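Asks: okay, sequence plus prediction incoming.
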Amino acid sequence: MTSGAQIPRHLRRPQRRGACVPQPELRTSSADWLEGVLGMFEAEGLDVPALLRDAGFDPESLHQQNARFPVDEITMLWQLAVSRVGKPTLGLNRELASTYSKLGTVGHAMACAPDLKTSLGSLTRYMAVISDATTFSMNDDPRGSWMSLEHSGGSLPIPRQRVEYALLTLFTFARWAARRDLQPLMVEFVYPAPADDRPHREAFGCDIRFNCSANRLLLSTVDMTMHLPTHHPALAEMHQHLLEDQLTQLGQTTTSSLVCAEIARRLQQGEPRRQDVAAGLGIAERTLQRRLQEESVSFQSLLDRTRRELAQQYLAEQRHTLTDVADLLGFVDTSNFFRACKRWFGLPPAQYRARIWQGSGPAGRMLPAGALLN
């Protein structure tokens, strides 16, 4: 293991405690999931107490009931871990992903499902309990089903190791739930190919494609439709009630949150109309408008909020050109995107991106030293 440099004092964040209730529009991950990640870090040879200290975490906050942590703070830990361990494939190990992942109540509910497709499909609704900074989706394919992961809500670049570990965790859970040695048909990542992709092929057991449009994994129809030996309808209903309560506490059952998710899903096809979003949610446009009025929010403000949040993430990823980002956000031309960026961040998109990668974030917030060491 290589020793990483200490974070200079002026780059450190103050110690903080996990918040039981996330702030508005603040994307967070659960302490349970983070504890599992830290266990994996320790198994990989990292000094976890030093990692937490240098990233400004109070270790006691991990043990507070319902504690959650902002997406950028989780990203910071990953950045520091990667820079210190000196291993570009940190966490890319099937045994580690199986041993240290903590899906909590979500995992219990998934295990009670009748088949693997239903089990994994429940993540589209309950992923927010684990992390509302991560979106999980499933798409049918003639060969089976794609499972896709996307991160949003942060201003720091998401390390590829974090995404690879998360996707590997979902795959190892599927193997455990099915009690079979599943083999993906294909795995795709948005990142460039590494010099040696053997660790990726060994971890997932199949060919890997890089420089793709999404981070996703394809399982066959036969695998997805197999009966799960742990199927238990009564327990499934009990866990679902618990998860619905947690979603409510996180503000994930409001009409506003559902609209934002539907907007995000549609943006790449252009700016979504209110009537299209209402149809996607299965309600009348008038009903949608009334519910948003009850929450004192407008459709246009939710569209703007969603675009701003996604813009932060897309601009942190150098693989996207500015034109790409404008297209992904559903703008008809780049000039509208440029004006929106100046309104959101006080800077045009190129300057905002440069500020991220030069070491200081928006509003004077500094990036961790780990980002500068990579």
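Replies: Alright, I've got the coordinates.

Asks: rest of the way, CA atoms for contacts and neighbours
Replies: OK.

Asks: what's the following helix or strand after whichever strand or helix holds Glu73?
Replies: Secondary structure assigned from DSSP states H and E places Glu73 in helix 71-85. Elements were assigned by DSSP H and E; along the chain past helix 71-85, the next helix or strand is helix 94-100.

Asks: try it against this one:
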Amino acid sequence: MAAEASETVCTKVTGHSVLVSWVSSVCQTARGYGVDPVPLLIASGLDARLLHIPDARYPVAGVRRLWDGLIQATGDPLFGLTVGKEIQAPALQGLGLAMISCGSLSDLMMIMVRYCKIISTTMNISFDHPPDLKGTKLVLRSDGGAEPMNSARLAVLAFIYRQACSLSQHLVRPLSVTLSLGVNSDAARLDDYFRVPVNLGCEKDSISFAYEDTIEPYAGANRQLMDINAAVVGRYLNRLNNMDIADRVDMLIREELQTGEPRLCTVADLLHLSPRTLQRRLREEGHSFNGLLDKARYEMAHDLLMHSDLSITEIGFRLGFSDLSNFIRACHRWFGCSPVKHRENSLLISV
């Protein structure tokens, strides 16, 4: 991951996002199923041209739609497992290079804990040291929902396990693997890959390794190379974390609109802030939560009225209006006319 290229792209990132090179690897896996991912990218609202810009980023909402489309197209509910088995570490740019040059499984896990948000800003990986476990547990979770079948988390767990075996140059057997997938999932396939009985229907997605496996030194370790790449990745992550709060709130509002009217307390919770702190930080940037919500609704209303054949009632519902009359009043404020008239005017302009 070149620092200069990363900086150029990061200035354009808004809201929660996913590294394009990760998505590119997901798409490459789909091709192995005989599925062309490009139409699914487009249908998910993602620009396929960005696949050639590894350090670029896609919005999380679009990537989650892509996962859904790929699972349906491949017919494989455990498509995420295959992604984790096949993705190559160098595809993750500096993050992958830091991983393959690390000195032990302990280093590998620490890199994933510190820098997992390079892959997705909604991803969280943390250590857990339960008293009854003679080893180390990694726990994965996602902010603001998850992909169908928790595909991204499953892919990351499978990827971490594969790197653990590859870098140690011998089979490493986990102490345990827990997944929040339903108990009707293909347990035998999961057991076969992780080489232990996988516990399904659990509260957390996790993988645990024995202490002796975590401290075993890797023959291919290169501390200098690991530190150089980790520094580059760290600078990239700092730029992601320093996004304007208004941009992050705007993205979350648009995601929340898919299920109902966004609430200040909900968005604040997703950002790990109190509602009062969120309001203060927005004021410091010259914004308000209600103003960002109104702006998002305005832009989405115009887009849906102009580019879709959805009914006025359904568009109002998609924008979080429980009462159609409130949507109509908002359209008069935004466009100076009713939603029906704005659609007619937009069609005349397009002709």
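Replies: Nice, thanks for sending it over. Being a predicted model, the structure only gives us computed values, none of them experimental.

Asks: that older thread, and the helix holding Glu73 of structure 1, which stretch of structure 2?
Replies: Alignment of helix 71-85 of structure 1 against structure 2: residues 60-74, by TM-score structural alignment.

Asks: what are the contacting residues of that stretch?
Replies: By C-alpha atoms under 8 Å, 6 or more residues apart in numbering, the residues outside stretch 60-74 of structure 2 that reach it are 16-18, 23, 30, 33, 35, 37, 40-41, 44-46, 77-79, 120, 122, 146-148, 151, 255.

Asks: check stretch 127-136 of structure 1 too.
Replies: Judged by C-alpha under 8 Å, 6+ apart, the contacts made with stretch 127-136 of structure 1 from elsewhere in the structure are 27-30, 33, 71, 103, 106, 123-124, 147-154, 243, 246-247, 250, 252.

Asks: you'd agree Leu218 of structure 1 is in a strand?
Replies: Yes - read with DSSP: H, G, I helix; E, B strand; the rest coil, Leu218 of structure 1 is one of the residues of a strand.

Asks: that one -> structure 2?
Replies: Leu218 of structure 1 maps onto Ser208 in structure 2, with residues paired by TM-score structural alignment.

Asks: which SSE is the closest residue to its match other than its chain neighbours in?
Replies: Nearest non-adjacent residue to Ser208 of structure 2, counting by C-alpha to C-alpha, 6 or more residues apart in numbering: Lys137, 4.1 Å away. Here Lys137 of structure 2 sits within strand 135-142, counting by DSSP H and E.

Asks: for that strand, the distance to its chain's centre please.
Replies: With C-alpha atoms, centre = their mean, to the nearest Å as the basis, the distance from the averaged C-alpha position of strand 135-142 of structure 2 to the chain average is 17 Å.

Asks: then stretch 344-351 of structure 2?
Replies: Stretch 344-351 of structure 2 sits 36 Å away from the centroid of its parent chain (C-alpha atoms, centre = their mean).

Asks: next, the buried residues of that stretch.
Replies: When burial is assessed from 16 or more other C-alpha atoms under 10 Å, stretch 344-351 of structure 2 yields the following buried residues: Ser346.

Asks: spatially central residue in structure 2, please.
Replies: The geometric centre of structure 2, computed from its C-alpha atoms, lies nearest to Ser120 (C-alpha atoms, centre = their mean), at 4.1 Å.

Asks: in structure 1, what residue corresponds to it?
Replies: Structural alignment places Ser120 of structure 2 opposite Ser131 in structure 1 (criterion: TM-score structural alignment).

Asks: average offset of the strand or helix carrying Leu225 of structure 2 relative to structure 1?
Replies: Using DSSP H and E, Leu225 of structure 2 sits in helix 223-241. If you overlay the two and look at helix 223-241 of structure 2, the average distance to its match in structure 1 is 1.7 Å (mean C-alpha distance after the TM-score superposition for structure 1).

Asks: just give me how far that helix sits from the chain centre.
Replies: Chain-centre distance of helix 223-241 of structure 2: 20 Å, with C-alpha atoms, centre = their mean.

Asks: other SSEs contacting the next helix or strand after that helix?
Replies: Following helix 223-241 of structure 2 in sequence order, the next helix or strand is helix 245-256 (DSSP H and E). Helix 245-256 of structure 2 sits against helix 264-270, helix 275-284, helix 289-307, with contacts defined as 3 or more C-alpha pairs under 8 Å, 6 or more residues apart in numbering; DSSP states H and E.

Asks: got the buried residues for the longest one?
Replies: So the one you mean is helix 289-307 of structure 2. 289, 292-294, 296-298, 300-302, 304-306.

Asks: kindly report the same for the second one.
Replies: Neighbour-count burial for helix 275-284 of structure 2, counted by 16+ other C-alpha under 10 Å, picks out 275, 278-279, 282.

Asks: ok, which stretches of the stretch 101-250 of structure 1 are helices?
Replies: The residue ranges that make up the helices of the stretch 101-250 of structure 1, judged by DSSP state H, counting those that start in this stretch, are 104-111, 116-121, 123-130, 160-178, 198-204, 221-224, 233-249.

Asks: read off where the second one ends up in structure 2.
Replies: Using TM-score structural alignment, helix 116-121 of structure 1 lines up with residues 105-110 of structure 2.

Asks: what's the mean deviation for the matching stretch versus structure 1?
Replies: Looks like 1.4 Å for stretch 105-110 of structure 2 (mean C-alpha distance after the TM-score superposition for structure 1).

Asks: which position in structure 2 pairs with Tyr165 of structure 1?
Replies: With the correspondence set by TM-score structural alignment, Tyr165 of structure 1 lines up against Ala155 in structure 2.

Asks: ignore the last one, Arg53 of structure 1
Replies: Taking TM-score structural alignment for the superposition, Arg53 of structure 1 sits opposite Ile42 in structure 2.

Asks: could you list every residue that touches its match?
Replies: If you count contacts by C-alpha under 8 Å, 6+ apart, Ile42 of structure 2 has them with Ala48.
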